[in-house]
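Novice: task: produce atomic coordinates for the following.
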Amino acid sequence: MASNDGVEQLPQLSAAPAGSPGSSIDEKAELKGVQKRLSSDSSLDIKEKLDDKAEDPYAHDEVVYVRGEPVISSGADVSRFLVDTRDDGDPAITFRSIVIGTIFAGLGAALYQIYLFKPVQVTVSTVFLLLIIWSVGIFWAKYFPKASWVEGTRFAWLAPTLRFINPGEFRIKEHVIASLVASTAAGGSSAVNNFAVQRLYYGTNVQALTAILATFSTACFGYGLVGLLRPLTVYPSEMVYWSNLPAVNIFQSLHFDSATNHQRLKVFWSAFTGMFIWEIFPAYIFPLLNGINIICLATQHVPSAAQDVVTNLFGGTDGNEGLGFASLSLDWQYITSTFVSLPLAQQANSWIGYAVCYIAIMGIYYSDAWNSKSFPMLSTSLFDQNGTRYNQHAVFGSTFTLNQTALEEVGLPALTGSNAWANLCANLSIGGLIAHCVLFWGPYVWDSFKQAYNGTQPDPHWQIVRKNYKEVPYYWYIGLLVLSFFAGLIVVLKGETTLPWWSYIIALILGAFVAPFSNLLFARLGNGIATNQLMKMVAGAVNPGKPVANLYFSMWSHDVIATSINLAGDLKLGQYLKIPPRAMFATQVWGTILGAIVNYVVMVSVVDAQREILLDPRGTNIWSGQVPQSLNSAAVTWSLAKQLYGPHGPYIWIPLGLVFGLIPTAIQWAIAKRWPVIGGVRVESVILPVIYMYSAWMSAGTNSPIWSCIIVGLVSQLWLRRYYPGWFKKYNYIVGGAFDGGSQTMIFILSFAVFGASGVPKPFPAWAGNPAQGNVDYCNGNGALD
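Specialist: Take a look at the predicted model:
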């Protein structure tokens, strides 16, 4: 189906209707052949698929079938063919589901916080959580005391209590509720990152109550916005939240029993077990497997100047080592199932961004733009002009406010060239995001609200939920917004934020304005745009000379957006699995509160145990402070906005990027109106804000997994989806989710057992696959291969 909606955006790979401008001659011939085979096929299930169109709200849409299976190309295809519409009406919130969810909320939130201090940030897989919860739920149902044990005995009076504790079979909605409590907590809050920054760079130990109130405020304000925006960001079919599909697929496979599902479960547990065992090798025993680079291995004895170039371009296994060009990673914890979930259109746009990133960062560094050669090529830290770490305490002191005299003595801070480029690309992305949503998706937004108001939204899953369950009234969400507002106001007035109350209100308004744009892009393409840069710019304008105030301004404005995306994705998962909306509301609020508490506790533990590594501009291949470093750098530099980003500042082009990001998208829209297809490619399939974002994707962290991610995306979203749609539908998300679950289970164990998350690390003995000195991938000539 040729789509104008931005989900399936590569016409040469899409299921375009025969004869449409976006379909190739080969596709037309293939479609005719498939249709001819279908017309003579007596298979009952294929006929049923065709007959169902009589009552299908999407019956007018053309669908390509390969080997009797539909090619999943759009959100409508996901709703029709990938996700089962079955609803058994089983209970959702039970004592068992809440207890299990609460227990594993702690595990999920702990994992999330641990990964924030890793050289590559990955989200905690919902699949990882749901599988553990499923195992515990099955055990609970089978072995905990049951009402049937006492019925007809003198202990029959205990039956209601036992039925309350153990209601019998562990069914899908209980499972989903428990998993969503855990995954909501595991969604985390970047608010806790601000407390880490204060602990590392300002010597301020934020009190636990202050941290929990602030996290609750930002998370629940974002949730309140999601509730008001449901008709736009959750209900429609094209709001897929693609990264949720592995979890949806596995939930239904575990609970909707059939011979096919039995085979899928067998595949799942085989993949889970295999990855669980495998992950110990690249993560601990044999870390070279995270970045195998032939160029690095073959250039052990080149001159030092050439070695530096090789390391900068080809190295990438250690944190901030290099760009990882042509490296292959076999470490799934960094690849993740994201790339078996994201639409190929989104991934293809990201590949363009990767190509630009290699050229731009190498060009900036070796041309010495922004004085780049005086600093590491990759880092998010702040530096003096001579390349040493910037003494920000001397400039801002214990009051966290600019001392102009000290600034004149110490001098202005400097960004690495890669960090400056990342900030510029972030602004380009934000400008492009707003322009793309308004120009390309504006009519869709209006139609979505009209459909919700009239009750005509065609998504079959929404129709079932709407018919069977009570919706959450809008005033519930408005009440949550009010509670969140006052919780944040208490923190502003009583905590060590240095943020004025009026600035707090501006932050919330700014976040509420940007949230719909970010949700639209994330829901349709599976990946969003980092809008934090805009918040930092505005923070610098309204709170000059106050880096800590800027941290909190950015927290309340940006966290509203980040949490709204996470919670909207959970609402969509609930819609796919027919969870009563009011149960979803209670589940997400409870998970948010639990996550706030656990995130804070784990942050304190890791920061105290690994303080020196987190302050190091480079870090290690296990721990990295790049996230708090980046937040602190932005807070400090934007508090000096006039000096650094003003008309005579060294980084004037960074704020101007916001405007420059708007213009190309406006030109693209004008071209698309006149020439929708150019050279066989739909003009609107080029998503400029995504390209901008990935143009700085490798500016920090571990970059060796990039090429492996591309390969996984091609195998899944091109080869399997297009040529083996039956296998894709049955196993693609199952295997991806199993790999996530296996790898993240092992990483959780290793983090506390040997990586030092709560104490002293226990490194694996040095050998060729785990060199004691230099970079793990040998991109600095370790000499260990002599």
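Novice: every contact and neighbour count from this point should use C-alpha atoms.
Specialist: Noted.
Novice: return the set of buried residues in the helix or strand hosting S743.
Specialist: Assigned by DSSP states H and E, S743 belongs to helix 733-753. Within helix 733-753, the residues that count as buried by 16 or more other CA atoms under 10 Å are 733-748, 750-752.
Novice: quick one, what contacts the nearest residue to A406 once chain neighbours are set aside?
Specialist: Residue nearest to A406 in three dimensions, not counting chain neighbours: V395, with 5.2 Å by CA to CA, 6 or more residues apart in numbering. Counting by CA atoms under 8 Å, 6 or more residues apart in numbering, V395 touches 402-404, 406-407, 410.
Novice: structure for this one too, so we can compare:
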Amino acid sequence: MVPLQDGSFEAVIHLASFTQCRRIRFYICFRIVTSVPFDQYRYTQMSKTHYLEKAPSSESFVDKAPDLVDVDVIAADIQAVAEDVLEAAEYAKTMSPEEVETVIHRIVDEHSNDPNFPSHVLDAANRYLFDTDLKEQPGEYQRLYDELKVEAAMIVINSPYAEVRAVIDNHDDVNMPANTFRTWIIGSILVAAGAFLNQFFSIRYPAIGVGSNVAQILAVPLGKLMELLPTTEFETFGYTWSLNPGPFNPKEHMLITIMANVGFITPYTSNIIWIQYLPLYFNQSWALGFGYQILVALSTNLIGYGLAGLTRRFLVYPASAIWPGNLAQIALNRAFHADKATVANGWSISRLRWFLYCFGAMFVYFWFPDFICISLSYFNWMTWISPTNVSLAAITGSMFGLGFNPLPTFDWNQMIIDPLINPFFTTFNFFLGTLITFPIIAAIWYTNTWNTGYLPINSNYVFDNTGNLYDVAEAVGTDMLFNQTMYENYSPAYLSASYAMEYGVFFALYTATLSYAFLNYRREIIHGFRSILSREKTSSMHKDVHVRLMENYKEVPEWQYFMQVLLSDGSLWFTHFHTRVLVFAVVVGAVGIGVYPTNTSPAVVLYGVFLAMIFCVPVGIIAAITNMEVTLNVLAEFFGGLWFNGNATAMNYFKTYGYITTSQTISFASDLKLAHYMHIPPQLTFSAQIYATVISTFVCTGILNFQMTQIPGVCTPDQPNHFICPGVNTFFTASVLWGTLGPKRMFGPGGIYNGLLWCFLIGAILPIPIYYLRKKVKALEFIHMPVLLVGGLVWSPYSLANVWPAVPIAYLFNVFIKKRYIAWWSKYNYVTTTAFSAAIAICGIVIFFAIEWPGVQINWSGNTRPLEGCDAMGCTRLPIPDQGWFGPGVGEFH
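Specialist: Next up is the predicted model:
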């Protein structure tokens, strides 16, 4: 080690062999970078010429390592771009050895079970702390310390995750306005328009939906247009505002996007009201009342906010809660507003230009798989060899088959998991779960377990004992209540092989989620509850740079949400609005259910919320880390059917308050993290969310009333405009099966699928051996049991064909490119997937209104070939017996 005069480099020649080039280059580069002022290397690479000017006159050193001065070498080692490395290196010079040691301990304590944290950094930290032989090697010990020092600085002043650093600024301009006139005007217009479209076309087949990515794009020209308004300032109730506060900025843009995220969601209670009101279902005309509709809709739409506010300690503040889905939205925002002219692995194209290129290419291409040649979408080419071959279609088919096909699609939209947004471990675990359940389904079908051989192998329909769709009208009386005699004269309900297996996986998933969360995240959950009792915004272990930046804005302690509901000080009304919303939502829901003749106890609201409170934290933690949400729909149906046996409406409301409350809590918490990343004041975010939700609820409820009263023949099979309500029909069938027939007849003692209840126990046990063996078996470190089980739920109606294509793409972008070309990946990865998704959404709208709505079709083999043969028809392996039914006959089941 050669000390030099002040202002020059300190060159270090490691004693190890130069065959360890990567380690040596990192060490030398770090020592060089950290001894030169940051501003000398602002956002640039250190050239060889610059290095030779500064380096000591050591001929052997220069000759042997002429290229060891590229900052990109360090960037590749710690998965960071040069700009972040230089900033971290500058800060590292200010850190004391004690501070570095503290951060290294924090790496091991906080990230040992973190699948998103760079494994090589965790290994280095463990080696530094626990390898007793290391200190006997001073050179290696110093090298490892220097490597961890720059990583420690990175964690302190930035995010520990390359995904977050790629799109999120670790600085904040507190003077940038977000609460502006145009934010509320543009947000209101887009929320109302999106709610209208999504509600109106939700009952049409094929349905059309508008996502928030469309609103995010449309907000830009609207915002730029409003920059033409006068800049005159006004004062209202002591608040100074202007029609044009300056250039349309990223905080305004993101707040509008958050409003669209919550405002484009249609009320889940619309399904309940449809089946209550329509004559072909429950025929309860009183359900047309706007008061009843708006009470239950507001209740279910708002109740998630109270729980989301209470889960911030677990789902928003921790750095490990990265919410990968948010990163794509922020990348698009950054492309429009904060696109620096940087070079990424030789590419100098701006993010916005790259977005436009990708958007245009996908917009043009998507016409082919979606309309011109759907064979590109459903490329079930193996079934074309022998279209009537039942086994070939069952195993390789993409429609009613299991999709075992190495090249199943050329349609980006067919992948049900985004390969660029999701971490690779998520994509791979998801695929692994699908692959493992594949032979199980095939075995169930070929052995005719539960009479599945008489049914299609992969279908989400419910069948009777003749192989036809289950007709619930044959099992209920005129009062729409269960009729035992009619049921025994009709048939039990039968599920396909994939659908039956899916219920078993659901049961395993719920207990596995609780078990996995306890084993892996109990420390984080305990810290979260401890911080609730303190006055700190979050515990010290969670104070990353974004938490520190957000401390500039007012926040609401959770204990006030619980304890201070009735306030005499009017100035505190907004501060405690979370509690008021939670209480308001519970009360309004109970009033709507109790006052109107729903035959349902108002206590169902509390039952459902209690279920949501049990699961929202573990489910939310998994979603925040993996981008995979564990949905509670089956669990809510199961318990709702048990507690409210024979009452479909009560079961539906329990399902709503248990399943949808959890789902919305997760969604709203994700939006809170989105605002957290963009450094938008929390109170402003919350008010925008509430406002957008209320506007959307009233718009959707008004459109629902219009649909019920003004569309002739709505929800009938021959409705001329295709408003046949396929989702409502499915919801009604599930209501009768779970609410009227009840889960006891399917899963209880003597029930056909009783054996699947063992999956609850299996799911609780599965994470335990993985947890204790992962340190001994390296491959098990990458197994995430809840995500793996979620992968087993793709069946009915999806298949392996919708999962496998994402795996090689995910490896290419999130492993190969990310590892070797981190600068390119950081700049373009999330912009690419956002452009594709936005292009597909807008192209789908154009095709729907311009082509499909007028009835234009292209009839040629490219559009008809995938729909021919057993794959499209769902052929069965066994014919129905000559007696006309399979399984127990009339009088043989109860």
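Novice: can you calculate the TM-score here?
Specialist: For this chain pair, the superposition-based TM-score is 0.83 by TM-score structural alignment, normalised by the length of the first structure; 725 aligned residues with a CA RMSD of 3.9 Å.
Novice: out of the contacts of V395 of the first structure, which are buried?
Specialist: 402, 407, 410.
Novice: counterpart of the last one in the second structure?
Specialist: Translated: V410 of the first structure. By TM-score structural alignment, V410 of the first structure lines up with Y490 in the second structure.
Novice: in a helix, that's where its match is, yeah?
Specialist: No. Secondary structure of Y490 of the second structure (DSSP: H, G, I helix; E, B strand; the rest coil): coil, not part of a helix.
Novice: ok, G742 of the second structure touching M651?
Specialist: No. G742 of the second structure lies out of contact with M651 (CA atoms under 8 Å); the separation is 9.4 Å.
Novice: so what sits against both of the two?
Specialist: Residues touching both G742 of the second structure and M651 comprise 641, 645, with contact defined as CA under 8 Å, 6+ apart.
Novice: which one in the second structure is aligned with the residue nearest to A406 of the first structure?
Specialist: Counting by TM-score structural alignment, V395 of the first structure lines up with A475 in the second structure.
Novice: what's the answer for Y723 of the first structure, then?
Specialist: So, by TM-score structural alignment, Y723 of the first structure is matched to R820.
Novice: cool, and L50 of the first structure?
Specialist: By TM-score structural alignment, L50 of the first structure lines up with A89.
Novice: how many other residues sit next to that match?
Specialist: Using other CA atoms under 10 Å, A89 of the second structure has 25 neighbouring residues.
Novice: surely it is in contact with A153?
Specialist: Yes. With contact defined as CA under 8 Å, A89 of the second structure counts as touching A153 (7.1 Å).
Novice: the residue nearest to the spatial centre of the first structure: what secondary structure?
Specialist: With distances taken as CA atoms, centre = their mean, the first structure has T123 as the residue nearest its mean C-alpha position (5.9 Å). With three-state DSSP as the basis, the three-state label of T123 of the first structure is coil.
Novice: distance-wise, check it relative to L116 of the first structure.
Specialist: Using CA to CA, to the nearest Å, T123 of the first structure is found at 9 Å from L116 of the first structure.
Novice: again with F195 of the first structure
Specialist: Computed as CA to CA, the F195 of the first structure to L116 of the first structure distance reads 13 Å.
Novice: the more surrounded of these two?
Specialist: F195 (25 against 22).
Novice: ok, and the closest non-adjacent residue to the more buried one?
Specialist: V206 (6.3 Å).
Novice: about what we covered before: helices or strands next to the helix holding S743 of the first structure in the packing?
Specialist: Judged by 3 or more CA pairs under 8 Å, 6 or more residues apart in numbering; DSSP states H and E, the packing partners of helix 733-753 of the first structure are helix 126-143, helix 245-255, helix 259-280, helix 332-335, helix 338-341.
Novice: as TSV, those helices with distance to N293 of the first structure would be great.
Specialist: Converted to TSV, those look like this (distance: least, CA to CA, whole Å):
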stretch	distance to N293 of the first structure
helix 126-143	30
helix 245-255	31
helix 259-280	19
helix 332-335	16
helix 338-341	21
